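Q: Can you look at this prediction? I've put the sequence above it.
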Amino acid sequence: MGDAFRVRASSWASLFDCAHRWEGTHILGMHMPSSPRAQLGTAIHAATAAFDQAALAGQTLRPVDVSPVLVDELRNPERDVDWHADELTRRDAERIGLQLVTRYCLEIAPRYQYVAVELEVRPWQIDCGGGTVIEIRGTLDRSRARQDAAGVGICDLKSGVNAVIDGRAKTKGHAPQIGTYELLYEATTGTPVTEPADIIGLKTSGVPAVAVGQIHNAREQLIGTDDEPGLMDYAADMFRSGLFPPNPTSHLCNPRYCARWRVCKFKDDQP
């Protein structure tokens, strides 16, 4: 058996959006600067994680106590950011981010009793057959595990221009990542995940908004059944064959989001 393909847990869901794009970034090493809105998302998640980690440690913080975390992520990012990639300025990003972090801390976080925040997971190997192995590792990025009288469930923060639609967090397309996080949490802690996942949406366009939506039975999409394959089976076929199919209908099929776009013969570059 050869060396395993090491896959970050947080990237797993995007494999099923456009595998060709995913291969370019995570296997071929093709990179591009982050967009302003992506960096805003990173800053929001860093600040909210600092707030939740403090609460988990028994400390009481105010939103203003974690606002420097957000500001520092925007002013001193660890990765390249193309601040000309869209209309969002750094000043507007700070304003929107501070509003959303404050609303999260005051309106969303008090609803939950978290037992883990962005947990580092035990590496999990998937045997694809033919000597090919996938090893999923890293952290439950931007996610928390919550516990109440009914059991444990995953909470995942999603930010973006369409993260909240009609007063509800957008849940479409997030099930593969949630299912992966549920399986990884169980494998790492030995505690079963029995409750639906909550998607916590933070809308970064227009009037900033926060909302929650739920995903049920996410892992079933991944593991499948005796009669029907799951996404893990399709992923195994990709890695075993080395064929990562394109998806020109993806909303990420855009030069702003895909490092492979300029050399991809499958892209849809029509207006």
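A: Noted; the coordinates are in hand.

Q: C-alpha from now on. contacts and neighbour counts both.
A: Noted.

Q: host element of V7?
A: Taking DSSP states H and E as the definition, V7 sits inside strand 5-8.

Q: and that strand, what other elements does it pack with?
A: Judged by 3 or more CA pairs under 8 Å, 6 or more residues apart in numbering; DSSP states H and E, the packing partners of strand 5-8 are strand 132-137.

Q: after the strand it packs on comes which helix or strand?
A: Going down the chain from strand 132-137, the next helix or strand is strand 143-148, by DSSP H and E.

Q: which residues touch the very next helix or strand once past that next one?
A: Using DSSP H and E, the next helix or strand after strand 143-148 towards the C-terminus is strand 151-160. Strand 151-160 has contacts (CA atoms under 8 Å, 6 or more residues apart in numbering) with 37-38, 41, 45, 142-147, 178, 181-182, 192-205.

Q: Pasting the second one now:
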Amino acid sequence: MRGEEPSVEEAVAVAMASLHNPEEEVAWDDVKDFKDAEAIVIKLTTKYCNEFAPTRHYVAIETRCAALDIRTDYGVVRTTGTIDRVRELPDLRRGVTDLKSGKQATEKNDDGTRRAAIGAHHLQVGIYTLMAEVALNEQLEAPAEIVGLSTTKEAPIAAADIPDVKTALLGKEGYVGMIEMAAKTLKDGLFRPNPGAFTCTKTWCAGYPRCPYHA
């Protein structure tokens, strides 16, 4: 951002420090898994710095946004957070870029090339886009972008554009936006069970033993 060439070695050192001193509790199956993770962190961070990052022009990185209040028929929904990145394209359009890591962060196209796995990330980058527009005081006209950093041994990195990330959230004629739906859910206090969630386990959910909705 300052126009200086970053040190890849320092980036790797920071990534390794996060691996060795995680902010959340991590349960490793064995020493081998940890050693494998170290190798992947080094390879993936180095590849991102040397091969991917130079292909992007970022105008904002880790930008903390002020709270954004969105008024709905069911009250005000307040969003807060940090925008991962805002990129600028050669035609000067700007859009949000969000980095996602994990074993399933990328997937293969029919021709064997890779793309980032989008999943439900379009809703997240949609919120980021709304907040970034307020923070930067401009409309972001470029597609949002997901960058997948796969934590497999091959450590592939791939991107995927999402052309429209705001309509699903804000709605349009004949369709209610998901922010409106969320506001109604919060007001009514009715939350759907989600057996597909990562936290739907004995480890993370205190109500798991008596819940009839999981398999």
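A: Perfect, I can see it now. Since this is a predicted model, take the numbers as computed values, not measurements.

Q: TM between them?
A: Between these two chains, after superposing, the TM-score reads 0.87 (TM-score structural alignment, normalised by the length of structure 2); 209 aligned residues with a CA RMSD of 2.3 Å.

Q: quick one on the thing from earlier: which residue numbers in structure 2 does the strand holding V7 of structure 1 align to?
A: Alignment of strand 5-8 of structure 1 against structure 2: no match, by TM-score structural alignment.

Q: Narrow the contacts of strand 151-160 of structure 1 to those in helices?
A: Restricting the contacts of strand 151-160 of structure 1 to those inside helices, with DSSP state H as the criterion, leaves R37, A38, G41, H45, I178, Y181, E182.

Q: Out of those residues, which is nearest to E120 of structure 1?
A: Compare each of those with E120 of structure 1 using CA to CA and the shortest gap goes to Y181, at 10.9 Å.

Q: Quick one: map that closest one onto structure 2.
A: Alignment note (TM-score structural alignment): Y181 of structure 1 maps to Y128 of structure 2.

Q: Its match: what's its closest spatial neighbour, skipping adjacent residues?
A: Take Y128 of structure 2 and drop its neighbours on the chain: the residue closest to it by CA to CA, 6 or more residues apart in numbering is I83, 6.0 Å away.

Q: Could you do L231 of structure 1 as well?
A: L222 (4.5 Å).

Q: which stretch of helix or strand covers the counterpart of that neighbour in structure 2?
A: In structure 2, the residue matched to L222 of structure 1 (TM-score structural alignment) is L169. For L169 of structure 2, the element it lies in under DSSP H and E is helix 167-170.

Q: Give me the mean distance between that helix and structure 1.
A: After superposition onto structure 1, helix 167-170 of structure 2 sits on average 0.4 Å from its aligned residues (mean CA distance after the TM-score superposition for structure 1).

Q: For the match of L222 of structure 1, which residues are in contact?
A: Each residue near L169 of structure 2 by CA under 8 Å, 6+ apart is listed here: L123, G126, I127, G177, M178, I179, E180.

Q: what's the burial count for the fourth one?
A: Same thing as G177 of structure 2. The local packing of G177 of structure 2 (other CA atoms under 10 Å) involves 17 other residues.

Q: which ones are touching it?
A: With CA under 8 Å, 6+ apart, G177 of structure 2 has these contacts: T167, A168, L169, L170, G171.

Q: cool, T204 of structure 1 as well?
A: T204 of structure 1 is in contact with R37, I96, G97, L100, S159, G160, V161, N162, A163, counting by CA under 8 Å, 6+ apart.

Q: What's it aligned with over in structure 2?
A: Matched to structure 2 by TM-score structural alignment, T204 of structure 1 sits across from T151.

Q: do you know how far its match is from I118 of structure 2?
A: As judged by CA to CA, to the nearest Å, T151 of structure 2 and I118 of structure 2 stand 16 Å apart.

Q: Same question for R192 of structure 2.
A: 23 Å.

Q: Between the two, which has more neighbouring residues?
A: More crowded of R192 of structure 2 and I118, by other CA under 10 Å: I118, with 20 against 8.

Q: that's a strand at that one, yeah?
A: No. Under DSSP: H, G, I helix; E, B strand; the rest coil, I118 of structure 2 sits outside any strand and is assigned coil.
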